[in-house]
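Colleague: Pasting the sequence and the predicted coordinates here, then a few questions.
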Amino acid sequence: MTVDVVLPCLDEAAALPGVLAALPEGYRAIVVDNGSTDGSAEVARAHGARVVTEPRRGFGAAVHAGLLAAEADLVASLDADGSLDPGDLPRLAALVLAGDADLVLGRRRPTPRSAWPFHARVANRALARAIRRATGVALHDLGPMRVARRGDLLALDLQDRRSGYPLEMLLLAVAAGLRVRELDVPYRPRTGRSKVTGTLRGTVVAIADMRRILSAHRERPAHGRQGSEPRS
């Protein structure tokens, strides 16, 4: 079956050829250009990707634009910087297709360890603990590689358009009774300069966005957070 793969993109011209070439058969790239100035959109088109332009800056804005543009029943997303291997997507998709999960996340395993900056790893561990307390889901990483059915994601009515988007997706998915799983995936050094969590400033901004989403989640009435029972 066809799977649409959303690739949020800000100045990733150097990484895109390798990422797009690594997509498995049946996995269709939707590159969401989020204000690139290095010709990323042209590179993406030259390598067969569909390009969507999202002028509003933000990780959530880019990913959600790709979700809206997707047409396949199953939608995947991952960073366009070469740090994640698109070849791992079928393992995640298989859990959804088999009915064993509704939202599958790739748990990043850095190879080498330096691929994931220390400050980002520390922040991620703290976030994972907060997620476990808030949801009861045994999650270790709020990674950028994920697979779910498009209809399930659209039904969540996601509102954040910044770095809080992945966390909002997870919290609302759990509240809606979706079954969340994670699988280990290798995490490699990215191609080019990091613009978000690879920098200290980007990590600080992401943490602030995550705290805002978690705070809003805690303030919701308990019955509004429980949602339905997980699907069987």
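Modeller: Yep, that arrived.
Colleague: Going by C-alpha atoms from here, please, whenever you check contacts or count neighbours.
Modeller: OK.
Colleague: Quick one: residues contacting V180.
Modeller: If a contact means CA atoms under 8 Å, 6 or more residues apart in numbering, then V180 has 101-105, 137, 173-174 as its contacts.
Colleague: rerun that using 7 Å as the cut-off
Modeller: 101-104 (CA atoms under 7 Å, 6 or more residues apart in numbering).
Colleague: can you check L95 too?
Modeller: Contact analysis of L95 by CA under 7 Å, 6+ apart lists A101.
Colleague: In which helix or strand does it reside?
Modeller: Using DSSP states H and E, L95 sits within helix 89-97.
Colleague: For that helix, which residues meet the burial criterion?
Modeller: Of the residues in helix 89-97, 89-90, 92-93, 95-96 count as buried by neighbour count, 16 or more other CA atoms under 10 Å.
Colleague: on that earlier part again, quick check, nearest of the contacts of V180 to E25?
Modeller: Nearest to E25, judged by CA to CA, of these is V104 at 19.8 Å.
Colleague: E182 is in contact with that closest one, correct?
Modeller: Yes: using CA atoms under 7 Å, V104 is in contact with E182, at 5.4 Å.
Colleague: could you give the angle of the next helix or strand after the helix holding L95 to helix 89-97?
Modeller: Reading on from helix 89-97 to the C-terminus, the next helix or strand found by DSSP H and E is strand 103-110. Angle, strand 103-110 to helix 89-97, by axes from the mean of the first three to the mean of the last three CA atoms, to 10 degrees: 150 degrees.
Colleague: Excluding its own residues, what touches strand 103-110? List them.
Modeller: Here strand 103-110 makes contact (CA under 7 Å, 6+ apart) with 92, 116, 140-141, 143, 145-148, 178-188.
Colleague: go again using 6 Å as the cut-off
Modeller: With contacts defined as CA atoms under 6 Å, 6 or more residues apart in numbering, strand 103-110 is touched by 92, 141, 143, 145-148, 180-188.
Colleague: Comparison target, given below:
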Amino acid sequence: MSAPPRTHESPAPVDEPGPLTVPSSREAAGAWVDVVLPCLDEAGALAAVIAGLPSRCRAVVVDNGSNDGSAELAAGLGATVVREPRRGYGAAVHAGLLASTAELVAVCDADGSVDLADVARLAEPVVDGRWDLTVARRRPAPGAWPAHARLANRALALGLRARTGLVLADLGPLRVARREGLLALRLADRRSGYPLETVLRAHAAGWRIGQLDVAYAPRVGRSKVTGTLRGTVQAARDMSRLLGETR
């Protein structure tokens, strides 16, 4: 299957510094899926997260300014480590996408809330040509998803449907698509709006988007975004801005 078409409303190119990459001890050429893991102080979760990688998947850990030794730990565990000094979820994911080399890329939280064994299952519909983008739908364990974050997600899903007609119950903590297709979307958001922009631009470009359930466990350590009320409000603002720009 060829890469999905470019969107016709892509922004102009932005000159950006390339990420500083520490090579992995695994052979990148042998990877089937590169799993981009944005990381900010996730040392407590990384060992179990990386250990859960399916075969022929490579961890691309993007350190976004950690102070707990996350980058060094990830490198010691065999991950490719990318250092992205610009703070922001979108900045970290974009740096990981640039550093990836596999045909398929998964983007997943590095906090231990999602079992990376699910990457293979979410990749299957992309590989066999049914979908161009698979988005996870959280099935949370008790206490895993704070009420304020659930409410914000529900409002976002309703706004997405109203603006585009696209029915997704959750933007999810895990997404899978072809790397070249994602690069062709020319995603510009470098903060919390990145997951929504991915879906909006993919939809505008005519991508087939599907959703599969994943178990969602309580994260390891302190949440920096949707686990806090302040982080949830900021993420909601970023995403509401993107929805407001959608016609």
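Modeller: Received it, and whenever you're ready, just let me know what you need. These numbers come from a predicted model, not from an experiment.
Colleague: returning to what we had before: which of the contacts of V180 of structure 1 are conserved in structure 2?
Modeller: Checked against structure 2 using both residues aligned by TM-score structural alignment, their matches' CA atoms under 7 Å, those keep these contacts: 101-104.
Colleague: S40 of structure 1: which of those residues is nearest?
Modeller: Distances from S40 of structure 1 to those, taken by CA to CA, are shortest for V104, at 27.9 Å.
Colleague: What does the closest one correspond to in structure 2?
Modeller: In structure 2, V104 of structure 1 lines up with T134, judged by TM-score structural alignment.
Colleague: Show me the residue at the heart of structure 1, geometrically.
Modeller: Computing the C-alpha centroid of structure 1 and ranking residues by CA atoms, centre = their mean puts P144 first, at 3.1 Å.
Colleague: In structure 2, mark out all the strands, start to finish.
Modeller: Remark: strands assigned in structure 2 by DSSP state E are 20-22, 33-39, 57-63, 80-83, 104-108, 133-140, 174-178, 209-216.
Colleague: so of these, which one's packed in deepest?
Modeller: Among these, strand 57-63 has the highest mean neighbour count (mean count of other CA atoms under 10 Å), at a mean of 30.
Colleague: matching residues in structure 1 for that one?
Modeller: Mapped onto structure 1 using TM-score structural alignment, strand 57-63 of structure 2 spans residues 27-33.
Colleague: again, but for stretch 85-100 of structure 2
Modeller: The aligned range for stretch 85-100 of structure 2 is 55-70, by TM-score structural alignment.
Colleague: centre of the chain versus that stretch, how much separation?
Modeller: Offset of stretch 55-70 of structure 1 from its chain centre (CA atoms, centre = their mean, to the nearest Å): 11 Å.
Colleague: got the buried residues for that stretch?
Modeller: Here stretch 55-70 of structure 1 shows 58-67, 69-70 as buried, counting by 16+ other CA under 10 Å.
Colleague: Please apply the same query to stretch 64-72 of structure 2.
Modeller: Neighbour counts using 16+ other CA under 10 Å place 64-66, 70-71 of stretch 64-72 of structure 2 among the buried residues.
Colleague: so of those residues, which ones are in helices?
Modeller: 70-71 (DSSP state H).
Colleague: ok, the buried residues of stretch 64-72 of structure 2 vs V81 of structure 2, which is closest?
Modeller: V81 of structure 2 lies nearest to A71 out of these, by CA to CA, at 6.4 Å.
Colleague: How about the contacts made by the nearest residue to that closest one once chain neighbours are set aside?
Modeller: Spatially, and ignoring its direct neighbours in sequence, A71 of structure 2 is nearest to D63 (5.9 Å; CA to CA, 6 or more residues apart in numbering). By CA under 6 Å, 6+ apart, the residues touching D63 of structure 2 are 39, 71, 83.
Colleague: if we go to 7 Å?
Modeller: The neighbours of D63 of structure 2, taking CA under 7 Å, 6+ apart as the test, are 38-40, 71, 82-84.
Colleague: What of D41 of structure 2?
Modeller: 66-68, 70 are the contacts of D41 of structure 2 under CA under 7 Å, 6+ apart.
Colleague: got it, and P8 of structure 1?
Modeller: Applying CA under 7 Å, 6+ apart, we find P8 of structure 1 in contact with 31-33, 59, 62-63, 79-80.
Colleague: Swap in 8 Å and give it another go.
Modeller: Residues near P8 of structure 1 by CA under 8 Å, 6+ apart: 31-34, 59, 62-63, 66, 78-80.
Colleague: repeat for S192 of structure 2
Modeller: When contacts are counted by CA under 8 Å, 6+ apart, S192 of structure 2 touches 88-90, 234-235, 238-239.
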